[in-house]
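Enquirer: show me the folded form of this:
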Amino acid sequence: MSVTTPLPRSVAWLGHGGLLPFVALAGLVALDPSRQPLWTLALVAYGAVILSFVGALHWAFAMLLPDLPAATRGRLYTWSTLPALVGWVAVWLGWPLAVACLVPGLGLHYLQDRRLAAHTALPAWYLPLRGRLTAVACIALTLAWLATTLG
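Expert: All right, here's what the predicted structure looks like:
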């Protein structure tokens, strides 16, 4: 289910702008081998922050969507905390294991978004935007990993 509303311009700018650190840091990982440890740490930290952010969206959905059954609401609250924990573990694991946490974490969270959208009314723009943002973040993390592995 979805509610037909256009993608707000500010949401588009902020969402796509949030990809700049992923893309820039992945580029720096590939192009500046002398400071690779700094760039990979920054990329992991940013990925963990973004994973926590998308988790928090489900906390907000649990609070604000009026027609959710109590069991679904409880699952959303629980699920919303897991991405922060995965991101935290990723930071501690460091590069390259962090990528093995962040990429699946972002992908699984997008799948949870799809699952939620199938049962409640979210803006029609939400899933396409989340899909694009998730794809670019995962690609940037993966390309940075490849640069450190192959480079």
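Enquirer: hey, let's count contacts and neighbours off CA atoms from now on
Expert: Fine.
Enquirer: from Thr149, how far out is Leu85?
Expert: Per CA to CA, to the nearest Å, Leu85 is found 26 Å from Thr149.
Enquirer: who's more crowded, those two?
Expert: Set Leu85 next to Thr149 and count neighbours by other CA atoms under 10 Å: Leu85 wins out with 14 against 9.
Enquirer: after the host helix or strand of that one comes which helix or strand?
Expert: Secondary structure from DSSP states H and E places Leu85 in helix 70-93. For helix 70-93, the following helix or strand on the C-terminal side (DSSP H and E) is helix 97-117.
Enquirer: and that following helix, what does it pack against?
Expert: In terms of contacts (3 or more CA pairs under 8 Å, 6 or more residues apart in numbering; DSSP states H and E), helix 97-117 is packed against helix 36-64, helix 70-93, helix 126-150.
Enquirer: second chain to compare with the first, below:
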Amino acid sequence: MLTYRVTSFSDVSRTIRDFGATHLVSLVDPDMDAPLTPDTISHHLVLKMHDVDHDRNLPGTPQDAQVADLIAFARALPADARVAFHCVAGRRRSTAAALICDLATGPAATPDRIDAAWQRLRNARPDADPNRALLRIADSQLRLGGALRDLRVVRHMTLDQHAKD
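Expert: This next block holds a predicted model:
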């Protein structure tokens, strides 16, 4: 199981320090600079993309190659890695990346494992609203048969229904 924290751009330095992060994933707008890599971080993956929910091959949208880089990053992590993920607000791109990396590490992603990863993400970041484009691309690359897209829809419908009750 991946050990991680999800945070915003403004809190990333504090999160790295307080959590003791060893690895960092920055998902920032194409015109933004990623934060400087602290000495305590052994690998810093920077992915530049807009926070859009479509994955059309347009400049600045999430791309297949970026998700492939994210999955490769996750699969190369040592067992004791402590990963900090951040985007601008810490809600969409970073939560999608954390979920993708959690599923890309360890055993095959069964329905129970996908559900457990979703619950870990919601526990870590209750306001998580993972970027749909990143989830669609990862679902294809991880060969999950629509499980990420379906899980997200089901969970949000359930949460919305409880909010109305």
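Enquirer: what TM-score do the two superposed chains give?
Expert: The TM-score (TM-score structural alignment, normalised by the length of the first structure) is 0.28; 62 aligned residues with a CA RMSD of 4.1 Å.
Enquirer: of the helices and strands packed on helix 97-117 of the first structure, flag the one that's most buried.
Expert: Comparing those by mean neighbour count (mean count of other CA atoms under 10 Å), helix 36-64 ranks first with a mean of 20.
Enquirer: so that one versus helix 126-150, what angle?
Expert: Calculated by axes from the mean of the first three to the mean of the last three CA atoms, to 10 degrees, helix 36-64 of the first structure forms an angle of 160 degrees with helix 126-150.
Enquirer: could you check the angle helix 97-117 makes with helix 36-64 of the first structure?
Expert: 20 degrees.
Enquirer: now the helices and strands packed on helix 97-117 of the first structure in a markdown table, with distance to His16 of the first structure?
Expert: Output for those, formatted as a markdown table (distance: least, CA to CA, whole Å):
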| stretch | distance to His16 of the first structure |
| --- | --- |
| helix 36-64 | 13 |
| helix 70-93 | 20 |
| helix 126-150 | 7 |
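Enquirer: excluding chain neighbours, what is closest to Pro123 of the first structure?
Expert: In space, and not counting its chain neighbours, Pro123 of the first structure is closest to Val3: 4.6 Å by CA to CA, 6 or more residues apart in numbering.
Enquirer: could you measure from the one you found over to Leu38 of the first structure?
Expert: For Val3 of the first structure, the distance to Leu38 of the first structure equals 43 Å [CA to CA].
Enquirer: got it, and Met63 of the first structure?
Expert: With distances taken as CA to CA, Met63 of the first structure is found 38 Å from Leu38 of the first structure.
Enquirer: now do Leu102 of the first structure
Expert: With the distance defined as CA to CA, Leu102 of the first structure ends up 18 Å from Leu38 of the first structure.
Enquirer: and what of Val29 of the first structure?
Expert: Applying CA to CA, the value for Val29 of the first structure to Leu38 of the first structure is 9 Å.
Enquirer: Val44 of the first structure too?
Expert: As judged by CA to CA, Val44 of the first structure and Leu38 of the first structure stand 10 Å apart.
Enquirer: what of Ile50 of the first structure?
Expert: Relative to Leu38 of the first structure, and taking CA to CA, Ile50 of the first structure is found at 18 Å.
Enquirer: with Ala48 of the first structure instead?
Expert: For Ala48 of the first structure, the distance to Leu38 of the first structure equals 15 Å [CA to CA].
Enquirer: what's the burial count for Ala65 of the second structure?
Expert: Here the count is done by other CA under 10 Å, and Ala65 of the second structure has 10 residues near it.
Enquirer: and it, what element?
Expert: With elements taken from DSSP H and E, the one containing Ala65 of the second structure is helix 64-75.
Enquirer: from the contact counts, what lies against that helix?
Expert: Counting contacts by 3+ CA pairs under 8 Å, 6+ apart, helix 64-75 of the second structure packs against strand 43-48, helix 93-104, helix 132-141.
Enquirer: which residues sit against it?
Expert: For helix 64-75 of the second structure, contacts defined as CA atoms under 8 Å, 6 or more residues apart in numbering pick out 45, 47, 97, 100-102, 104-105, 134, 137-138, 141.
Enquirer: so for stretch 19-28 of the second structure, first residue to last residue, what's the gap.
Expert: Using CA to CA, the end-to-end distance of stretch 19-28 of the second structure comes out at 21 Å.
Enquirer: I misspoke; the intended subject was stretch 101-114 of the second structure.
Expert: Using CA to CA, the end-to-end distance of stretch 101-114 of the second structure comes out at 12 Å.
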